[in-house]
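Visitor: Here is a sequence with its predicted model. Questions after.
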Amino acid sequence: MSQSLSMTGNLSKHKATTLSGVWLFIFIELLVFAGLFLLYGVYRYKNGVAFDLAAGELSVTSGVLNTIIILAGSLCMAYSSVAIRKGNKMATLFWLLTTLFIGFMFLVNRYFEWKGRIDYGLFPGSEDLARLGHGDVLFFGLYFFMTGLHAVHLIVGFIGLINVTSRVNNNTLGSKNYSLLEATGIYWHLATLIWVLIFPLFYLL
């Protein structure tokens, strides 16, 4: 009896430690992106016309598609959390693999959008971009940096998802110790939130 209580206590402490670490990381990440959003706001205020013209070079359709994709990924991630709490291994694996597939589709779409801008010479360091003016250089510099940083976060999330999926499949992660899946889900939702904030700044405003 006492051994069982001890194990339960250790699991609770491990879960609390894992989630606390994730929330601390999320707080730091939000501070980083808050600084970038503030920088964007200042540059946009000073270069409003140039930013508007530069934004016209981006595909709103592509941005909307990626927004739908990443929101769908977050929904699937939430379903995986529900499934593992219920002890449904197959459903958990299904939703995790679906999330991975959706995340991959986001990155594929991001690649083709970047390629399109690069093919037109609209990338940092390009002579074609430099000729357009300082405002355009700032816009596309922020565009590539912020969407690139977001893509890096998504790739890190991929690694976490692959690890979680493997552990669920090997029965080392289940209904009694799903804190790692929860932590990975929180991180994935963070990536979704960041994109939802990035999308209107570059595509709609």
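Guide: Looks like it came in fine.
Visitor: For the rest of this, base every contact and every neighbour count on C-alpha atoms.
Guide: OK.
Visitor: any idea where the strands of the chain begin and end?
Guide: For the chain, no strands are identified by DSSP state E.
Visitor: Helices of that one, residue ranges please.
Guide: Remark: helices assigned in the chain by DSSP state H are 2-46, 48-55, 60-85, 89-119, 127-132, 134-169, 179-199.
Visitor: now for the ones you listed, which one comes closest to residue 205?
Guide: helix 48-55 (7.6 Å; CA to CA).
Visitor: about what we covered before: as a markdown table, the helices of the chain with mean neighbour count and distance to residue 205 would be great.
Guide: Shown next, in a markdown table, are the helices of the chain (neighbours: other CA atoms under 10 Å; distance: least, CA to CA, whole Å):
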| stretch | mean neighbour count | distance to residue 205 |
| --- | --- | --- |
| helix 2-46 | 13 | 10 |
| helix 48-55 | 17 | 8 |
| helix 60-85 | 19 | 11 |
| helix 89-119 | 18 | 19 |
| helix 127-132 | 14 | 20 |
| helix 134-169 | 18 | 12 |
| helix 179-199 | 20 | 9 |
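Visitor: let's bring in a second model and compare:
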Amino acid sequence: MTDAALSHGHSDPHHLRGLQAASDQTGPAPKRIVTGYGFWIFLLSDIVMFACFFAAYAVLAGATNGGPTGAQLFDWRNVAIETVLLLFSSFTCGIASIAATVGSRRWFQLAMLATAVLGVCFLGLEFREFADMIARDAGPTRSAFLSAFFTLVGCHGVHVTIGLLWLLTMMAQVFAKGFRADICRRLLCFSLFWHALDIIWVAIFSMVYLLGSRA
């Protein structure tokens, strides 16, 4: 190839754009991707903790020490309402994420407020369930089964409480500063956290309440 051809090839705009694209692909990943990847690692560590609680519950589910069993304690109506509330809150959280993507503050605040209300109602029903069980002498110290139950379900409730505090913080930050890049990254992490709580609750509903009531 002649020098003229080489010179022409390197001055070709398509060739230059190809070199730029190749350079971009080998550069550092965007902060949004790095943040999401790092938060997924945190969520996996949290899921490992819940897996340990699930394993402990599976082993101790029959250790009632002569006390009440899950079939005698669980209120199906209460559990069904809790499940609907939390699953619907995942839907409203998704609406909030879409609103943040399109830059709509009004819809974002409304969707996040709906998510917060649903989460508070879920916690209220869970607290009422715990209070009713304790009033019936079925507290966490009554048996190994109840200790495992309160630990597993109570830990999930603590996570929901943390999620609600995080949600209110995000609402305040968007209200004050808008959809800045750093705030959007935090919203991404919050959305992943909230959806993970729904997945864990589905596992609790299936393993604790469904199998417990059958037993």
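Guide: Received the coordinates, thanks. Computed from a prediction, not measured in an experiment: that's the story for all the values here.
Visitor: What separation do you get for the counterpart of residue 117 of structure 2 in structure 1 and residue 158 of structure 1?
Guide: In structure 1, the residue matched to residue 117 of structure 2 (TM-score structural alignment) is residue 101. Separation of residue 101 of structure 1 from residue 158 of structure 1 (CA to CA, to the nearest Å): 10 Å.
Visitor: Residue 59 of structure 1: neighbouring residues, count only.
Guide: Neighbour count of residue 59 of structure 1, defined by other CA atoms under 10 Å: 15.
Visitor: mind listing what it touches?
Guide: Contacts for residue 59 of structure 1 (CA atoms under 8 Å, 6 or more residues apart in numbering) come out as 113, 203.
Visitor: And it? What does it align with in structure 2?
Guide: That one, residue 59 of structure 1, aligns with residue 75 by TM-score structural alignment.
Visitor: What of residue 165 of structure 1?
Guide: Under TM-score structural alignment, residue 165 of structure 1 pairs with residue 171 in structure 2.
Visitor: leaving aside the residues next to it on the chain, what's closest to that match?
Guide: Once flanking residues are discounted, residue 171 of structure 2 sits nearest to residue 109: 6.4 Å by CA to CA, 6 or more residues apart in numbering.
Visitor: Do I have it right that that neighbour meets residue 96?
Guide: Yes - if you go by CA atoms under 8 Å, residue 109 of structure 2 and residue 96 touch, sitting 7.4 Å apart.
Visitor: Which residue in structure 1 aligns with residue 210 of structure 2?
Guide: Aligning on TM-score structural alignment places residue 210 of structure 2 opposite residue 204 in structure 1.
Visitor: surely its match meets residue 60?
Guide: Yes - at 7.4 Å, residue 204 of structure 1 counts as touching residue 60 under the criterion of CA under 8 Å.
Visitor: State the distance from the match of residue 59 of structure 1 to residue 144 of structure 2.
Guide: From residue 75 of structure 2 over to residue 144 of structure 2 (counting by CA to CA), the distance is 20 Å.
Visitor: again, but for residue 122 of structure 2
Guide: Taking CA to CA, one finds residue 122 of structure 2 at 25 Å from residue 144 of structure 2.
Visitor: now swap in residue 189 of structure 2 and tell me
Guide: 35 Å.
Visitor: What of residue 174 of structure 2?
Guide: Counting by CA to CA - residue 174 of structure 2 and residue 144 of structure 2 are separated by 45 Å.
Visitor: cool, residue 108 of structure 2 as well?
Guide: 44 Å.
Visitor: What separation is there between residue 213 of structure 2 and residue 68 of structure 2?
Guide: Distance of residue 213 of structure 2 to residue 68 of structure 2, computed by CA to CA: 12 Å.
Visitor: got it, and residue 47 of structure 2?
Guide: Residue 47 of structure 2 is 29 Å from residue 68 of structure 2, by CA to CA.
Visitor: cool, residue 204 of structure 2 as well?
Guide: Distance from residue 204 of structure 2 to residue 68 of structure 2, counting by CA to CA: 19 Å.
Visitor: can you check residue 75 of structure 2 too?
Guide: Distance of residue 75 of structure 2 to residue 68 of structure 2, given as CA to CA: 13 Å.
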